[in-house]
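1. no sequence on this one, just coordinates:
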C-alpha cells in the first residue's frame, strides 16, 4: 500500500490499473547508506547543570551539513553524485533502473546507521568525546557505551554483528573487573 500511495496521481486512476499493477509487480525499492566518513559530521555537545553536577548532561546534536555538491538543486554528501552515476552505469547489467528523481536522502543522524561519536582510545581524556576499551567516558566510569558510537567510523554495510561482538567483549571485560 505504501508503494501505491507514493505513485504519481495518474497511475492511481482506475484506467491505469493494469499498468500500475504491472509496474508494482516489477518494482524494486533499494535502501542504501554512505559510509560515515563520506556523510555529514555531527557535533555532540553536553551541557552540565551547575545545580546538579552528578546528573547526566543535556545532550545536543548539531549537523555540520553537506558540502556544495548538488543534486536537483539540493546540497548532498559529496560522494552521492558519483554513487548515482555508478548506479546508472550498472543498471543495464542488473536490469534494475533507478528512478533518480524519486531518490531521497536524509541529513546527518537521520539514519539507522550512525556511530563513531565516542570512539575507543587507548588513553581517553576528559576534554574529548573518546571512551576507553569498556566504552566509558572519562567522567562516568559506571556508564558503558556498547553500540556503534564507540567505533572510529561506521561502514555503509551492515555492521550489526560487529556491534554485537564488541558489546559482548565490553560486557565480558566489565564483568571480569567486578569479579
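-> Yes, it's here. Please read these numbers as outputs of a predicted model, since none were measured by experiment. Residues are numbered from 1 along each chain as shown.
2. from here on, just use CA atoms for contacts and neighbour counts.
-> Noted.
3. which other residues reach stretch 17-28?
-> 3, 4, 11, 12, 96 (Cα atoms under 8 Å, 6 or more residues apart in numbering).
4. among those residues, name the buried ones.
-> Among the contacts of stretch 17-28, those classed as buried by 16 or more other Cα atoms under 10 Å are residue 11.
5. and the furthest pair within the contacts of stretch 17-28?
-> 12 and 96 (22.9 Å; Cα to Cα).
6. buried residues of stretch 81-91, list them for me.
-> For stretch 81-91, by 16+ other Cα under 10 Å, it's 87, 88.
7. related to what we said a few turns ago, any chance of a markdown table for the contacts of stretch 17-28, columns distance to residue 161 and secondary structure?
-> Listed next are the contacts of stretch 17-28 as a markdown table, based on distance: Cα to Cα, whole Å; DSSP: H, G, I helix; E, B strand; the rest coil:
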| residue | distance to residue 161 | secondary structure |
| --- | --- | --- |
| 3 | 30 | helix |
| 4 | 34 | helix |
| 11 | 41 | helix |
| 12 | 41 | helix |
| 96 | 29 | coil |
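8. let's bring in a second one:
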C-alpha cells in the first residue's frame, strides 16, 4: 500500500486516512490495531473495495504491480480478504447453520446454473470445518450456538 488516503464521503476535504504506507511480505497475515476512531475499519474496508469514502488516493501493489481493488469482487480476485471486527452484525447469519455461513460468500463455487449442489456445499463446509478446527457436532449446527472463537473460525472460513 503506497500513499493511501481516504476522504470523508460528505466533507470531501477531510482525510479520514492520511498517507498510509504498508508493506506485506508473502505469507504474512496482517491485523490492524488501534484505538476507536483511529480509522482501522475505514482503512481495512477501503482496501477491500468497500470504502467509507469513495474518494481514495494512492495505490496497492501486488508483487510490484498495481492492482485494481475498486470493488469487493476485484479485491477478492487479487487475493485480498476482509474479516470484520463485528462478526455478529456483519460477519455471520447467526440463525443459520455453519454450512450456509461458510459457503454464502462463494455460492458460485457450490452451484451450477443457479442451483446449489447440497453435497458440494456440505463438502466445502466440512473441509473448512476441519481446516479451521470448528468445534461443532456437524455443519448443520446453528452458528449462533457456537462459542465466540468458533464463530470467528466460521467467519475466517467464509
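-> Arrived safely. This is a predicted model, so every value here is computed, not measured.
9. work out the TM-score between the chains.
-> With the length set by TM-score structural alignment, normalised by the length of the second structure, the two chains reach a TM-score of 0.27; 76 aligned residues with a Cα RMSD of 5.0 Å.
10. mind checking how far residue 85 of the first structure is from residue 12 of the first structure?
-> 30 Å (Cα to Cα, to the nearest Å).
11. counting contacts, what elements does the longest helix along the first structure pack onto?
-> The helix that spans the most residues within the first structure, counting by DSSP state H, is helix 160-178. Contact here means 3 or more Cα pairs under 8 Å, 6 or more residues apart in numbering; DSSP states H and E; on that basis helix 160-178 of the first structure packs against no helix or strand.
12. residue 42 of the first structure: neighbour count?
-> Per other Cα atoms under 10 Å, the neighbour tally for residue 42 of the first structure reads 19.
13. can you check residue 3 of the second structure too?
-> Residue 3 of the second structure: 14 neighbours (other Cα under 10 Å).
14. now the element after the host helix or strand of it, going C-ward?
-> Using DSSP states H and E, residue 3 of the second structure sits in strand 2-7. Using DSSP H and E, the helix or strand that directly follows strand 2-7 of the second structure along the chain is strand 15-20.
15. could I get the buried residue list for that following strand?
-> Buried, per 16+ other Cα under 10 Å, within strand 15-20 of the second structure: 15, 16, 17.
16. let me know the angle separating it from strand 2-7.
-> Calculated by axes from the mean of the first three to the mean of the last three Cα atoms, to 10 degrees, strand 15-20 of the second structure forms an angle of 170 degrees with strand 2-7.
17. next secondary structure element downstream of strand 15-20 of the second structure?
-> helix 40-47.
18. against which helices or strands is that following helix packed?
-> Judged by 3+ Cα pairs under 8 Å, 6+ apart, helix 40-47 of the second structure is in contact with strand 2-7, strand 15-20.
19. returning to what we had before: list the buried residues for the longest helix of the first structure?
-> So for helix 160-178 of the first structure, counting by 16+ other Cα under 10 Å, buried means 163, 166, 167, 170, 174.
20. CSV for those residues, including distance to residue 21 of the first structure?
-> Listed next are those as CSV, based on distance: Cα to Cα, whole Å:
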residue, distance to residue 21 of the first structure
163, 41
166, 46
167, 45
170, 50
174, 55
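21. check contacts around residue 128 of the second structure.
-> Contacts of residue 128 of the second structure by Cα under 8 Å, 6+ apart are 102, 157.
22. and the gap between it and residue 122 of the second structure?
-> Using Cα to Cα, residue 128 of the second structure is found at 10 Å from residue 122 of the second structure.
23. just residue 61 of the second structure next, same as before
-> Counting by Cα to Cα, the separation of residue 61 of the second structure from residue 122 of the second structure is 36 Å.
24. which among the contacts of stretch 17-28 of the first structure gets closest to residue 71 of the first structure?
-> residue 96 (20.7 Å).
25. that older thread, okay, angle between the strand holding residue 3 of the second structure and helix 40-47 too, please.
-> Angle, strand 2-7 of the second structure to helix 40-47, by the same axes, to 10 degrees: 110 degrees.
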